[in-house]
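S.K.: need a structure here:
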Amino acid sequence: MDAATSTRVDSWIWAVRLAKTRSAATAACRAGHVQVNGERAKAAQPVRIGDEVRLRTTDLERTVQVARLVAKRVGASVAVDCLVDLTPPPPPKEEVAVTVLRDRGAGRPTKRERRDLEKLRGRSVDG
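M.R.: Presented below is the predicted three-dimensional model:
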């Protein structure tokens, strides 16, 4: 494996700051969370410029294209130049419905309280 044309996938993931540690990158490869060009990757698999790397973490799946090979960890500003982020933007978060908490044992709401609750929820009030 020539260092000028390829590098290990776990080392590259760590070097461009997709994983906090090299051992975390290796563990992700071992667990099957890393794919190179659509194929499951072992830690020692070589990556080359133009390869597509998918890394699944706890909260999202990152898809990046290798733009530059690095074997040693680089700063965040340099790491941005080493990859092209192809990750689709996350879907917009849905608005959480407003819930009204009533004291236990408070009984049924009065007509006035019910109208206030309906206004709070954004529903039209008849009457």
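S.K.: Please make it C-alpha for all contacts and neighbour counts, starting now.
M.R.: Fine.
S.K.: Strands of this protein, start to end?
M.R.: In the chain, the strands defined using DSSP state E lie at 7-8, 34-36, 39-40, 46-47, 52-56, 61-66, 83-85.
S.K.: So which of those is nearest residue 94?
M.R.: When the strands of the chain are compared by C-alpha to C-alpha, strand 61-66 sits nearest residue 94, at 20.0 Å.
S.K.: what angle do that closest one and strand 52-56 make?
M.R.: 160 degrees (axes from the mean of the first three to the mean of the last three C-alpha atoms, to 10 degrees).
S.K.: So which residues make contact with strand 61-66?
M.R.: Here strand 61-66 makes contact (C-alpha atoms under 8 Å, 6 or more residues apart in numbering) with 47-56, 82-87.
S.K.: Could you also give me the structure for this second sequence? I'd like to compare it with the first:
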Amino acid sequence: MPEKEKLRIDKYLWAIRLFKTRTLASDACKAGRVKLDSKNIKASHEVKIGETYQVSKGTERKVIRVTGLLENRVDAKKAVDFYLDMTPVEQTQAFKSMFHAPMLKRDRGAGRPTKRDRREIDDLKDDFFEKKDEDDN
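M.R.: Next comes the predicted model:
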């Protein structure tokens, strides 16, 4: 892969497959969801090898260090060679466990939960998350 000396952050994030489109990467920069040293950066910021970026995408938070510059989008297996994922394990596990949380739905028109219903819901949530914490240890 030919490496360039100048590369925009939006193009880099798109190329390493953190965002599906370059427009989404650019919008994330404009919204302040891409940071360098806790400072917001513009989509036109030049990426340098060794820099560490904090990227927020929905509920997911990633910390990546640039190990190589990639101009064009490549498959996921090759893209991993151009960055180092430094996201703390606690954040990664918290994001994954969110998908295993119980989904509580109430029938439409059932109104607000009663005090008894609320206590049952809270107990169910507490039991679920305590069991997850015990399984991890």
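S.K.: Would you mind reporting the TM-score between them?
M.R.: Taking TM-score structural alignment, normalised by the length of the first structure as the basis, the two superposed chains have a TM-score of 0.67; 96 aligned residues with a C-alpha RMSD of 2.4 Å.
S.K.: Residue 53 of the first structure contacts residue 39, doesn't it?
M.R.: No - contact criterion C-alpha atoms under 8 Å: residue 53 of the first structure and residue 39 do not qualify, at 9.4 Å.
S.K.: which one of these two has more residues nearby?
M.R.: Between residue 53 of the first structure and residue 39, counting by other C-alpha atoms under 10 Å, residue 53 is the more crowded of the two (24 against 12).
S.K.: any idea how far residue 16 of the first structure is from that one?
M.R.: 12 Å (C-alpha to C-alpha, to the nearest Å).
S.K.: Could you do residue 47 of the first structure as well?
M.R.: In this structure, residue 47 of the first structure and residue 16 of the first structure are 13 Å apart, going by C-alpha to C-alpha.
S.K.: between the two, who's got more neighbours?
M.R.: Set residue 47 of the first structure next to residue 16 and count neighbours by other C-alpha under 10 Å: residue 16 wins out with 26 against 22.
S.K.: Over in the second structure, tell me which residue corresponds to that one.
M.R.: Under the alignment (TM-score structural alignment), residue 16 of the first structure maps onto residue 16 of the second structure.
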